[in-house]
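# Please work out how this folds:
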Amino acid sequence: MTIYGYARVSTAGQSLNEQKETLKNAGAEMILSEKYSGTTTVRPQFEKLVAIIEPNDTLIVTKLDRFARNTREALNLINDLLKEKIMIKVLNLGTIDNTPMGRMIVRTLLSVAEME
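Below you'll find the predicted structure:
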């Protein structure tokens, strides 16, 4: 069981250091990171992460909006990971679980993040 971290910032001028340090302190053993806007579908490191993560591994992100560009994309991704028995931890939220209440909380928070 590997604990992965994923960090992303939206512009080249932003630093990944704070997210990486936070993920490391949360137990991430391997951290993949990139500087890409949330509006682009090009996220090579995230695609690599999705390809290598396995059942019973854990994925940690600092905030829910690091996952995807919009609510629909994030929900699809989260559902796919949960189906594969991958634990998802969002540090400012907690563990996302595959229950009706867990799914409702995620949908609500993603909608708010998209609106911002």
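
# For the rest of this, base every contact and every neighbour count on C-alpha atoms.
OK.

# which residues of this structure fall in helices?
Secondary structure of the chain, counting by DSSP state H: helices at 17-25, 44-52, 71-83, 100-115.

# Quick one: closest of the ones you listed to residue 93.
helix 100-115 (9.3 Å; CA to CA).

# what packs against that closest one?
Contact here means 3 or more CA pairs under 8 Å, 6 or more residues apart in numbering; DSSP states H and E; on that basis helix 100-115 packs against helix 71-83, strand 94-96.

# can you pull the contacts of the most centrally placed residue in the chain?
In the chain, the C-alpha nearest the mean C-alpha coordinate belongs to residue 67, at 3.9 Å (CA atoms, centre = their mean). By CA atoms under 8 Å, 6 or more residues apart in numbering, the contact list for residue 67 reads 61, 74, 77.

# please give me the structure for this one as well, since I'd like to look at both together:
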Amino acid sequence: MKYGYARVSTNEQDLANQLEQLKNAGAEKIYSEKYTGTKRDRPKLDELLSILSEGDELIVAKLDRLSRSVQQGTELISELQEKDVVVNILNMGRIDRTPNGSLMLNMFLAFAQFERDMIVQRTQEGREYQRQHNPNYRDGRKPKKTTQQIKEILDYLRVHTYTETARLFELDKSTIVRYKQRYGQNKK
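Below you'll find the predicted structure:
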């Protein structure tokens, strides 16, 4: 049986193009997910890998949808080849067990890892630039509470315990401690 696997890294990205490519390549059943490619354990990929057996074909649009590192990709494809599963990377072709196939696989995996490393480097450089040039820049997610809501939480904390405050506002105590440290209000 021919199985397809499609993946994007974030919820904002679209799977439609990959899904269409996999259908056009003859995939009879497609597993897809929105999950980072840097992790080896991905729920839908793990599910698919558990059912693949001798004679099946795994189709992916591009190698980096399957793996972003040389080590991870080599291990994964070697496991599939040991089970006699055909691996078909649409922009490369079928990966076989010949020396040429092994060389091509390792070269393409090296480029996938290089691309991932460059993305990380550019992201870090962008953050560093923002830290140096934007006084309002903060790393991480945006706060879930507005400044006004945080003020209300800290006002309540002045006459109540952390436990009571956390329960009422449905927050962790550590979040309230961070708010108190960041906004400088002291409990009386």
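
# before we move on, the earlier item: can you tell me which of the contacts of residue 67 of structure 1 carry over to structure 2?
Of those, the ones still in contact in structure 2 (both residues aligned by TM-score structural alignment, their matches' CA atoms under 8 Å) are 61, 74.

# Would you show me how to pick out the buried ones of the contacts of residue 67 of structure 1 in PyMOL?
Buried residues within the contacts of residue 67 of structure 1, by 16 or more other CA atoms under 10 Å, are selected in PyMOL with:
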select buried, resi 61+74
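
# what's near enough to touch residue 50 of structure 1?
So residue 50 of structure 1 contacts nothing (CA under 8 Å, 6+ apart).

# Now do it against residue 115 of structure 1, distance only.
26 Å (CA to CA, to the nearest Å).

# Also residue 61 of structure 1?
Taking CA to CA, one finds residue 61 of structure 1 at 20 Å from residue 115 of structure 1.

# for residue 62 of structure 1, same thing?
19 Å.

# Turn the helices and strands packed on helix 100-115 of structure 1 into JSON lines, columns for distance to residue 16 of structure 1.
Shown next, in JSON lines, are those (distance: least, CA to CA, whole Å):
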{"stretch": "helix 71-83", "distance to residue 16 of structure 1": "21"}
{"stretch": "strand 94-96", "distance to residue 16 of structure 1": "21"}
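
# Tally up the residues packed near the closest residue to residue 87 of structure 1 other than its chain neighbours, please.
If the residues on either side of it in the chain are set aside, residue 87 of structure 1 comes closest to residue 58, at 4.6 Å by CA to CA, 6 or more residues apart in numbering. Neighbourhood size, residue 58 of structure 1 [other CA atoms under 10 Å]: 21.

# Show the contacting residues for residue 58 of structure 1.
1-4, 86-89.

# Equivalent analysis for residue 54 of structure 1, please.
Counting by CA under 8 Å, 6+ apart, residue 54 of structure 1 has contacts 84, 86.

# let's see 7 Å
residue 86 (CA atoms under 7 Å, 6 or more residues apart in numbering).

# same thing with residue 84 of structure 1?
residue 55.

# Aligned to residue 177 of structure 2, what sits in structure 1?
Using TM-score structural alignment, residue 177 of structure 2 has no partner in structure 1.

# Sticking with residue 177 of structure 2, tell me its helix or strand.
Assigned by DSSP states H and E, residue 177 of structure 2 belongs to helix 173-183.

# What is that helix packed up against?
helix 162-169 (3 or more CA pairs under 7 Å, 6 or more residues apart in numbering; DSSP states H and E).

# orientation of the helix it packs on relative to helix 173-183 in degrees?
100 degrees (axes from the mean of the first three to the mean of the last three CA atoms, to 10 degrees).

# Please point out which parts of helix 162-169 of structure 2 sit buried.
162, 165-166.

# Can you name every helix or strand that that helix contacts?
Short answer (3+ CA pairs under 7 Å, 6+ apart): helix 162-169 of structure 2 packs on helix 173-183.

# And the aligned partner of residue 63 of structure 1 in structure 2, how far from residue 92 of structure 2?
Using TM-score structural alignment as the criterion, residue 63 of structure 1 maps onto residue 62 of structure 2. Applying CA to CA, the value for residue 62 of structure 2 to residue 92 of structure 2 is 8 Å.

# and these two? which has more neighbours close in?
Taking other CA under 10 Å, residue 62 of structure 2 and residue 92 do not tie; residue 62 has more neighbours (20 against 13).
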